[in-house]
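Student: kindly return the folded structure for what I paste below:
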Amino acid sequence: MIKHMLVHILLCTALLCFSSPVVADDGADEVYLYINLWQNRIYLKDQEDNILYSYRIAPGAKDTPSPVGIFRVIHKSRDWGGGFGSRWLGLNVSWGTYGIHGTNRPESIGRYASHGCFRMRNREIEKLYEHVPLGATVIIDGPIMGHEDLTYRILVPGSKGALVQLVQNRLRAAGYYEGKTHGIFDRQMERAVIRFQKEEGLDVTGQIHWVDLRYLGIIE
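Tutor: Okay, the predicted model is just below:
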């Protein structure tokens, strides 16, 4: 099965996530957010791992899973309104727009229900918002596919997500890929995949299938 623990992708995402330009607030290193997708819960912790706040969340649904990895808060906004509730904490996810926000559907909290973002009750995101500085680290821990019921998907040109990013890092380490590890299956990655498959004696599909993931050591 696909290796679920975040430890398998932290090193792959750290350099990318901390490369985005952002002017951090004072105290950005004093606290961090930890999101556990198995528990559907978000924690605000200090650097000694003491839990300051803990709330239930609604992460991405099966067809629109949430990102997994290490990110930063790069945007804060009040009063988004509508489905995004009263607060927004935007994350520097390279393959799309994701954030932590309120909701007009509080009944969805605790379930995999969003389009990839992390929904919270408005009164809880309002409280959390005041204690999360711009530039704060956000660790999202969970199944690499972002949903507990997803174990594998064929990756094709245009695919996006943490699994794409992990494949990019493995291909880079093997000397096949020189592009950005941004989690987007672009033309440069497709060329690298074809070269990898040719030189390793695999079926040349230009896509990433189960056998390719296994060959790269991503699944067992």
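Student: drop to CA atoms for contacts and neighbour counts, all remaining ones
Tutor: Will do.
Student: distance check, Tyr55 against Gln39.
Tutor: Remark: distance between Tyr55 and Gln39 (CA to CA, to the nearest Å) = 10 Å.
Student: so the two - more neighbours on which side?
Tutor: The residue with more neighbours, out of Tyr55 and Gln39, is Tyr55; 17 against 13, by other CA atoms under 10 Å.
Student: touching, that one and Glu124? I think so.
Tutor: Yes. Counting by CA atoms under 8 Å, Tyr55 touches Glu124, with 7.3 Å between them.
Student: return the residues in contact with Trp95.
Tutor: Lys160, Gly161, His182, Gly183, Ile184 (CA atoms under 8 Å, 6 or more residues apart in numbering).
Student: most centrally placed residue in this protein?
Tutor: The residue lying closest to the centre of the chain (CA atoms, centre = their mean) is Pro67, at 2.3 Å.
Student: list the buried residues for the host helix or strand of Leu10?
Tutor: In the assignment (DSSP states H and E), Leu10 maps to helix 7-17. Buried residues in helix 7-17, counted by 16 or more other CA atoms under 10 Å: Ile9, Leu10, Cys12, Thr13, Leu16, Cys17.
Student: please give me the structure for this one as well, since I'd like to look at both together:
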Amino acid sequence: MMSLFISIIGYEYWDELELAAIPNQVEKAPTGSISIVIKVPARILELHNDGKVYKQYRIAVGQSETPTPIGDWRVIWKAHRSADLLGTRFLGIDVPWGGYGIHGTNRPWSIGHFISQGCIRLRNKDIEELFEWVPVGTPVRIEGEISPIHRELKRETIGQDVVQLQRKLRGLGYLEGRADGFFNNDTEVALKRFQHDKGLKATGITDRKTLDLLGI
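Tutor: As a prediction, the model looks like this:
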């Protein structure tokens, strides 16, 4: 009887209705300070309220060829959409090397997979809820694996490898700002301080010895 029901309503609708939903979740809007943490390997988006997990959503993320950008971002704009491939709502995030965002989808069967061009997909029902709860300026931390650094990084360099460098410098106490993928003045100063402390020439430019000492 259940298989007959699924065949009647269609797989996509069934997936939208049940398979992508995480059970026993709150439905009331949070009242504290809001932030988002996206765990790429687990394909889970966490909504945090005053620093604690408030609600979780299953998501789709980028393919290996077009990975979801790891880093510390912010929601910079919000928009309604016409229920196309990007769903009914869109939350744009400030990744400096592309137009990435958190959005819905007209392909609910894709939720839970590594399938997008790098954006984060949710069921339309879920993104519509988040859209109402998440203001512009909300921090968005995306966690996952980052590839090794193979190029020289210096001031005004942009990319995922800059995020890795910034996270390492932050973890060592040299950088206080966000790991936002843009090699700015603060990143240069932090790198120079690290190089100086390690007895290297403080160029503010990565070389193999600097990266080895950073462990990346």
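Student: if we can go back for a sec, separation between the alignment partner in structure 2 of the residue nearest to the centre of structure 1 and Val140 of structure 2?
Tutor: Using TM-score structural alignment, the equivalent of Pro67 of structure 1 in structure 2 is Pro69. Distance of Pro69 of structure 2 to Val140 of structure 2, given as CA to CA: 11 Å.
Student: kindly report the same for Cys119 of structure 2.
Tutor: When distance is defined by CA to CA, Cys119 of structure 2 is 13 Å away from Val140 of structure 2.
Student: same list, the buried residues of helix 7-17 of structure 1, but as JSON lines with distance to Phe71 of structure 1 please.
Tutor: Below are those laid out as JSON lines (distance: CA to CA, whole Å):
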{"residue": "Ile9", "distance to Phe71 of structure 1": "12"}
{"residue": "Leu10", "distance to Phe71 of structure 1": "10"}
{"residue": "Cys12", "distance to Phe71 of structure 1": "12"}
{"residue": "Thr13", "distance to Phe71 of structure 1": "8"}
{"residue": "Leu16", "distance to Phe71 of structure 1": "9"}
{"residue": "Cys17", "distance to Phe71 of structure 1": "5"}
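Student: so how far is the longest strand along structure 2 from its chain's centroid?
Tutor: Ranked by residue count and defined by DSSP state E, the top strand of structure 2 is strand 71-84. Counting by CA atoms, centre = their mean, to the nearest Å, strand 71-84 of structure 2 is centred 12 Å from the centre of its parent chain.
Student: out of the contacts of Trp95 of structure 1, which sit inside strands?
Tutor: Using DSSP E, none of those sit in strands.
Student: ok, Ser116 of structure 2 - contacts?
Tutor: Ala60, Val61, Gly62, Gln63, Thr66.
Student: counterpart of it in structure 1?
Tutor: Checking TM-score structural alignment: Ser116 of structure 2 goes with Ser114.
Student: chain neighbours aside, what residue packs nearest to Asp186 of structure 1?
Tutor: If the residues on either side of it in the chain are set aside, Asp186 of structure 1 comes closest to Pro157, at 5.7 Å by CA to CA, 6 or more residues apart in numbering.
Student: try Arg89 of structure 2
Tutor: His80 (4.6 Å).
Student: isn't the one you found up against Leu86?
Tutor: No. If you go by CA under 8 Å, His80 of structure 2 and Leu86 don't touch, sitting 10.0 Å apart.
Student: which of those two has more residues huddled nearby?
Tutor: Applying other CA under 10 Å to His80 of structure 2 and Leu86 shows that Leu86 carries more neighbours, namely 21 against 13.
Student: need the counterpart of that one in structure 1.
Tutor: Under the alignment defined by TM-score structural alignment, Leu86 of structure 2 corresponds to Phe84 in structure 1.
Student: OK, contacts around its match?
Tutor: Taking CA under 8 Å, 6+ apart as the criterion, Phe84 of structure 1 is in contact with His101, Gly102, Thr103, Asn104, Arg119.
Student: translate Ile125 of structure 1 into the numbering of structure 2.
Tutor: Matched to structure 2 by TM-score structural alignment, Ile125 of structure 1 sits across from Ile127.
Student: what does the helix or strand its match falls within contact?
Tutor: Using DSSP H and E, Ile127 of structure 2 sits within helix 124-133. Here helix 124-133 of structure 2 makes contact (CA under 8 Å, 6+ apart) with 29-30, 57, 78, 87-91, 102-106.
Student: now it on structure 1. Mean distance?
Tutor: For helix 124-133 of structure 2, the mean distance to aligned residues of structure 1 following superposition is 1.3 Å (mean CA distance after the TM-score superposition for structure 1).
Student: what does the next helix or strand after that helix correspond to over in structure 1?
Tutor: Where DSSP H and E defines the elements, the next helix or strand beyond helix 124-133 of structure 2 is strand 139-143. Mapping strand 139-143 of structure 2 onto structure 1 (TM-score structural alignment) gives residues 137-141.
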